[in-house]
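1. For reference, the sequence and a predicted model appear below.
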Amino acid sequence: MRNLDELLKILKDSGIEVPSVVESAMKKVDVEDFTEHDSSGFYYDRPVVFLETPEGGVKTISAPHMIVTLLHNLELNLGQHIVIYGAKGGYISALVAHIVGEDGRVTVLDPSSEVITHISSNLRGYPTVECHVIKDNHDISIPELNRVLVTGQIQELPDWLSDGIIDGGFAIAPLGDRNSQRLLKIEKQDGELFETDLGSVIFGPLDISNSIVDTPSPTEMAELIEQVIELMNDAGLVEDNERNKLYDLVADLRLLPDDLPPPEEMDEPGEHPMMKLMMEKGEWFVHLWPIIQSMMENRIASFDTPKDDLDTSGHSDFVP
């Protein structure tokens, strides 16, 4: 299994800027302290689940390349007070706490009391971090917003956030619908908000209750893969022949009826026409699936590819 040093080297070699303060913080904070789920995928630059609810809600800690990108764009310095909207298991909050130091503060806000309870336990050793349920924001003191990191998909900034950003302050947020967002830097200057587009992203919903989704229909799966093709193409992660094969898969998915029962309702989920179609594509598709999974965050389950052998053709059912 890879270790953190190998992961950081791979990120740097791929052209991702890893600020020294972020690298130092990552070496002090173990992701394993923030999830009871398997974290080995983190070292292969994949998201890691930190919480599942009985209702089917799932929340993840983002893939390392995205964490590094978010913190780089947040322009962190010692002594700052950072607001994080969306808990992400507490891992990002711990990293930020190390970067802003003992004179800094981190306020974590999340719509879910279950998530806040979970991360408050994880962050007991971080006295500069406070965690609150945002639905109770009338009972808490939200500081002047100079730096705000939004860690999950939302359609637009809530009023308390956009109104609360001070002049010269900014938020980093993935805005858009469930299938596609733009990562925006939203800065306030002379009372007006100005956006800088940092690129296409696909985050899971900020609120864990909104992550409870049905298995995608063939048409929805086709749309999701199309979004991923665009992202992979922009990132240079897909060859021409693989991209063409993915588009062929999209076309085949659109030929399937949309009223098929979901795979989990079948005695043999692997016999579901959509599952069979994708598995028939063979090793080339299974090889790409970990990349697709990491870009889709928690919308689709993994094909359960072993971490050290991406050419294996096993798979697991689709789950939220």
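-> Yes, it's here. Residues are numbered from 1 along each chain as shown.
2. C-alpha only now, for contacts and for neighbours.
-> OK.
3. And the helices in this protein?
-> Under the criterion DSSP state H, the chain contains helices at 4-13, 20-28, 64-74, 91-100, 113-122, 159-164, 218-234, 240-255, 273-279, 283-296.
4. remind me, longest strand of the chain?
-> Counting by DSSP state E, the longest strand found in the chain is strand 165-176.
5. related to what we said a few turns ago, please identify the deepest-packed of the helices of the chain.
-> Mean neighbour count, computed with mean count of other Cα atoms under 10 Å, is highest for helix 91-100 among the helices of the chain, reaching a mean of 24.
6. If you count contacts, what does that helix end up packed against?
-> Under the contact criterion of 3 or more Cα pairs under 8 Å, 6 or more residues apart in numbering; DSSP states H and E, helix 91-100 touches helix 20-28, strand 81-85, strand 105-110, strand 129-133.
7. what angle separates the longest one from helix 4-13?
-> Which is helix 20-28. 150 degrees (axes from the mean of the first three to the mean of the last three Cα atoms, to 10 degrees).
8. Residues in contact with helix 20-28: which ones?
-> 4, 8, 68, 71-72, 95-96, 98-99 (Cα atoms under 8 Å, 6 or more residues apart in numbering).
9. Likewise for the last one?
-> Outside strand 129-133, the residues that touch it by Cα under 8 Å, 6+ apart are 93-94, 97, 105-113, 116, 119-120, 123, 140.
10. rerun that using 6 Å as the cut-off
-> For strand 129-133, the surrounding residues in contact (Cα atoms under 6 Å, 6 or more residues apart in numbering) are 106-111, 113.
11. Of those residues, which count as buried by neighbour count?
-> In the contacts of strand 129-133, burial by neighbour count holds for 106-111, counting by 16 or more other Cα atoms under 10 Å.
12. which non-adjacent residue is nearest the spatially most central residue of the chain?
-> Central residue of the chain (Cα atoms, centre = their mean): Ser62, 3.9 Å from the mean position. Counting by Cα to Cα, 6 or more residues apart in numbering, Ser62 lies nearest to Pro47, which is 4.6 Å off, once chain neighbours are set aside.
13. again, but for Ile225
-> Val250 (7.0 Å).
14. unless I'm mixing things up, the one you found is touching Ala222, no?
-> Yes - proximity of Val250 to Ala222 meets the contact threshold set by Cα atoms under 6 Å, at 4.8 Å.
15. next, the one to line up against it:
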Amino acid sequence: MDRYKHLREWMVETQIIERGIRDKRVIEVMKKVPRHLFVPEDIIDSAYDDRALPIGYGQTISQPYIVALMTELLELKGDEKVLEIGTGSGYQAAILSELAKEVHTIERIEPLATAAKKRFENLGIQNVKVYIKDGTEGIPEEAPFDRIIITAATPDIPEPLIKQLKEEGIIVAPVGERYSQYMLKAIKRDNELERHYLIPVAFVPLIGKYGWKEE
């Protein structure tokens, strides 16, 4: 465990702080959450590498810097209700659980959702709820949300998610083509999104009614 703590601190110093992440709460939680518990056992020694890693079913756990960047862009204060689209291994949701009041996360691939739930239970994380469904439709019965984060590439922000975001709420997502996107931070004002496009990124596609179709 000491070894992984050292690797986490190295990851934060070299991959996150050096690239400009400044939110102290984000930095501290990235040092705290055990990323190695969210990757397959056969690649556990790569958990703190500066890259995305495969987690099965054609999905990935995002590069640590991208996780930190998306989290910082959400501007969390601690009392927010957050919707995450794309649970994956659960790492991003675990980070969010330390920074927000409650996290609702959707995963369409049942084995990934089940494994993420077990990780949350093992780590004593009690403010994350996992749903198995089409993430592009959101969770209307739990709306509105203060923040929404999409961790898969979408051609545009799904209309149901815009409706489920509070006025002055923030949504962060990779938006663009199926295999290349730009990170978007958008603020909802007068039922419209004020959009700010940031760095180029490459995420796995968001599959669903309001996303991409399966190939």
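-> Looks like it came in fine. All values derive from a computational prediction rather than experimental measurement.
16. Quick check: TM-score for this pair?
-> The TM-score (TM-score structural alignment, normalised by the length of structure 2) is 0.84; 204 aligned residues with a Cα RMSD of 2.6 Å.
17. any idea how far the residue nearest to Ser62 of structure 1 is from Leu246 of structure 1?
-> 22 Å (Cα to Cα, to the nearest Å).
18. ok, now Leu255 of structure 1?
-> 14 Å.
19. how about stretch 27-35 of structure 2, aligned to which bit of structure 1?
-> Taking TM-score structural alignment as the measure, structure 1 aligns residues 23-31 with stretch 27-35 of structure 2.
20. Can you tell me what the residue nearest to the centre of structure 1 aligns to in structure 2?
-> Match for Ser62 of structure 1 (TM-score structural alignment): Ser62.
21. wait, that match sits on Arg51?
-> No - here Ser62 of structure 2 does not reach Arg51: they are 7.1 Å apart, not a contact under Cα under 6 Å.
22. so what's Gly86 of structure 1 up against?
-> 109-110, 151, 206.
23. which of those map to contacts in structure 2?
-> Retained in structure 2 (both residues aligned by TM-score structural alignment, their matches' Cα atoms under 6 Å) from the contacts of Gly86 of structure 1: 109-110, 151.
24. Between these, which sits nearest His81 of structure 1?
-> Leu109 (13.3 Å; Cα to Cα).
25. To which residue of structure 2 is the closest one aligned?
-> Under TM-score structural alignment, Leu109 of structure 1 pairs with Ile106 in structure 2.
26. re earlier: how about the contacts of strand 129-133 of structure 1, which pair is most distant?
-> The widest separation within the contacts of strand 129-133 of structure 1 (Cα to Cα) is 18.0 Å, between Val106 and Ser113.
27. Next one: Ala186 of structure 2 from Thr105 of structure 2, what distance?
-> Applying Cα to Cα to Ala186 of structure 2 and Thr105 of structure 2 gives a distance of 19 Å.
28. what's the answer for Phe38 of structure 2, then?
-> Relative to Thr105 of structure 2, Phe38 of structure 2 is positioned 15 Å away (Cα to Cα).
29. possible to save the contacts of strand 129-133 of structure 1 as JSON lines with distance to Asp163 of structure 1?
-> Below are the contacts of strand 129-133 of structure 1 laid out as JSON lines (distance: Cα to Cα, whole Å):
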{"residue": "Val106", "distance to Asp163 of structure 1": "19"}
{"residue": "Thr107", "distance to Asp163 of structure 1": "17"}
{"residue": "Val108", "distance to Asp163 of structure 1": "18"}
{"residue": "Leu109", "distance to Asp163 of structure 1": "16"}
{"residue": "Asp110", "distance to Asp163 of structure 1": "18"}
{"residue": "Pro111", "distance to Asp163 of structure 1": "19"}
{"residue": "Ser113", "distance to Asp163 of structure 1": "24"}
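30. re the thing from before, so for Leu157 of structure 1, which of the helices and strands packed on helix 91-100 of structure 1 sits nearest?
-> Using Cα to Cα as the measure, strand 81-85 is the one of those that comes nearest Leu157 of structure 1, at 10.5 Å.
31. Mean per-residue distance, the closest one versus structure 2.
-> Taken over the aligned residues, the distance from strand 81-85 of structure 1 to structure 2 averages 0.8 Å (mean Cα distance after the TM-score superposition for structure 1).
32. Check which helices and strands that strand is in contact with.
-> In terms of contacts (3 or more Cα pairs under 6 Å, 6 or more residues apart in numbering; DSSP states H and E), strand 81-85 of structure 1 is packed against strand 105-110, strand 145-150.
33. Measure how far the last one is from the centre of its chain, please.
-> Read that as strand 145-150 of structure 1. Distance, stretch centre to chain centre, for strand 145-150 of structure 1: 17 Å (Cα atoms, centre = their mean, to the nearest Å).
34. and if you look at the first one?
-> Shown here is strand 105-110 of structure 1, whose average C-alpha point lies 18 Å from the average C-alpha point of the whole chain (Cα atoms, centre = their mean).
35. Show residues contacting it.
-> So strand 105-110 of structure 1 is contacted by 81-87, 128-134 (Cα under 6 Å, 6+ apart).
36. check contacts around the aligned partner of Val48 of structure 1 in structure 2.
-> Superposed on structure 2 with TM-score structural alignment, Val48 of structure 1 falls opposite Leu53. Counting by Cα under 6 Å, 6+ apart, Leu53 of structure 2 touches 60-61.
37. ok, His6 of structure 2 - how many residues close by?
-> By other Cα atoms under 10 Å, the residues close to His6 of structure 2 number 11.
38. residues near the counterpart of Phe120 of structure 2 in structure 1, how many?
-> Matched to structure 1 by TM-score structural alignment, Phe120 of structure 2 sits across from Leu123. By other Cα under 10 Å, 20 other residues sit near Leu123 of structure 1.
39. swap in Glu192 of structure 1?
-> Neighbours of Glu192 of structure 1 using other Cα under 10 Å come to 11.
40. Then Asn191 of structure 2?
-> Neighbours of Asn191 of structure 2 (other Cα under 10 Å): 13.
41. any idea how far the alignment partner in structure 1 of it is from Ile61 of structure 1?
-> Here Asn191 of structure 2 is matched to Gly191 in structure 1, going by TM-score structural alignment. Distance, Gly191 of structure 1 to Ile61 of structure 1, using Cα to Cα: 33 Å.
42. so who does Ile154 of structure 1 touch?
-> Contact analysis of Ile154 of structure 1 by Cα under 6 Å, 6+ apart lists Leu175.
43. one more time with 8 Å
-> Neighbouring residues of Ile154 of structure 1 by Cα under 8 Å, 6+ apart: 174-177, 205-206.
44. Identify, from the residues you listed, the entry nearest to Met274 of structure 1.
-> Asp177 (24.0 Å).
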